[in-house]
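> no sequence on hand, only this structure:
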């Protein structure tokens, strides 16, 4: 079964490696479901991806609170 995805909103590029792959934060709809925040490595053309982390809006809000505590 193929996984489908649509990048709804590109939010940020956090880094880029020597091969041109970028670690990105995006809002993505996976398999035509409600869009979630997604952090993973992507090839330049967004046809290949690495393993990543998908978060709900509530989880992103909690993560933001936690990151604000870091000095």
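Everything's here; your move. Since this is a predicted model, take the numbers as computed values, not measurements.
> only C-alpha atoms for contact and neighbour calcs from this point on.
OK.
> the protein: helices as residue ranges?
For the chain, the helices defined by DSSP state H cover 57-68.
> could you pull out the strands in it for me?
Applying DSSP state E to the chain gives strands spanning 5-16, 22-30, 36-42, 49-55.
> from residue 65, how far off is residue 42?
Distance, residue 42 to residue 65, by Cα to Cα, to the nearest Å: 26 Å.
> try it against this one:
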């Protein structure tokens, strides 16, 4: 399996931290030298390891923002 190359362009914020110290974060990441996308996933200390996550384009993150803003919490 080929190695996945990534560069964290901007650390935006931490959403939560589990008991093992892994943090769920929202970051702007370039995967395999492509256009950066917004990314939500779990990371170990120092971004050494990553869990499964979801990547979103600018259009998708705007749509998600609108959906979240419409929620009655």
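Received it, and whenever you're ready, just let me know what you need. Keep in mind the model is a prediction, meaning the values are calculated, not measured.
> of all the strands of structure 1, which lies closest to residue 70 of structure 1?
Ranking the strands of structure 1 by proximity to residue 70 of structure 1 (Cα to Cα) places strand 5-16 first, at 17.2 Å.
> what's the closest one packed up against?
With contacts taken as 3 or more Cα pairs under 8 Å, 6 or more residues apart in numbering; DSSP states H and E, strand 5-16 of structure 1 sits against strand 22-30.
> now the angle from the strand it packs on to strand 49-55?
Counting by axes from the mean of the first three to the mean of the last three Cα atoms, to 10 degrees, strand 22-30 of structure 1 lies at 60 degrees to strand 49-55.
> report how many residues lie close to the nearest residue in space to residue 50 of structure 1 that is not next to it in sequence.
With Cα to Cα, 6 or more residues apart in numbering as the criterion, residue 50 of structure 1 has its nearest non-adjacent residue at 5.1 Å, and that residue is residue 41. Using other Cα atoms under 10 Å, the number of residues around residue 41 of structure 1 comes to 23.
> contact partners for residue 41 of structure 1?
Residue 41 of structure 1 makes contact with 21, 22, 23, 24, 49, 50, 51, 52, according to Cα atoms under 8 Å, 6 or more residues apart in numbering.
> closest to residue 34 of structure 1 among the residues you listed?
Among these, and counting by Cα to Cα, the member closest to residue 34 of structure 1 is residue 52, at 17.3 Å.
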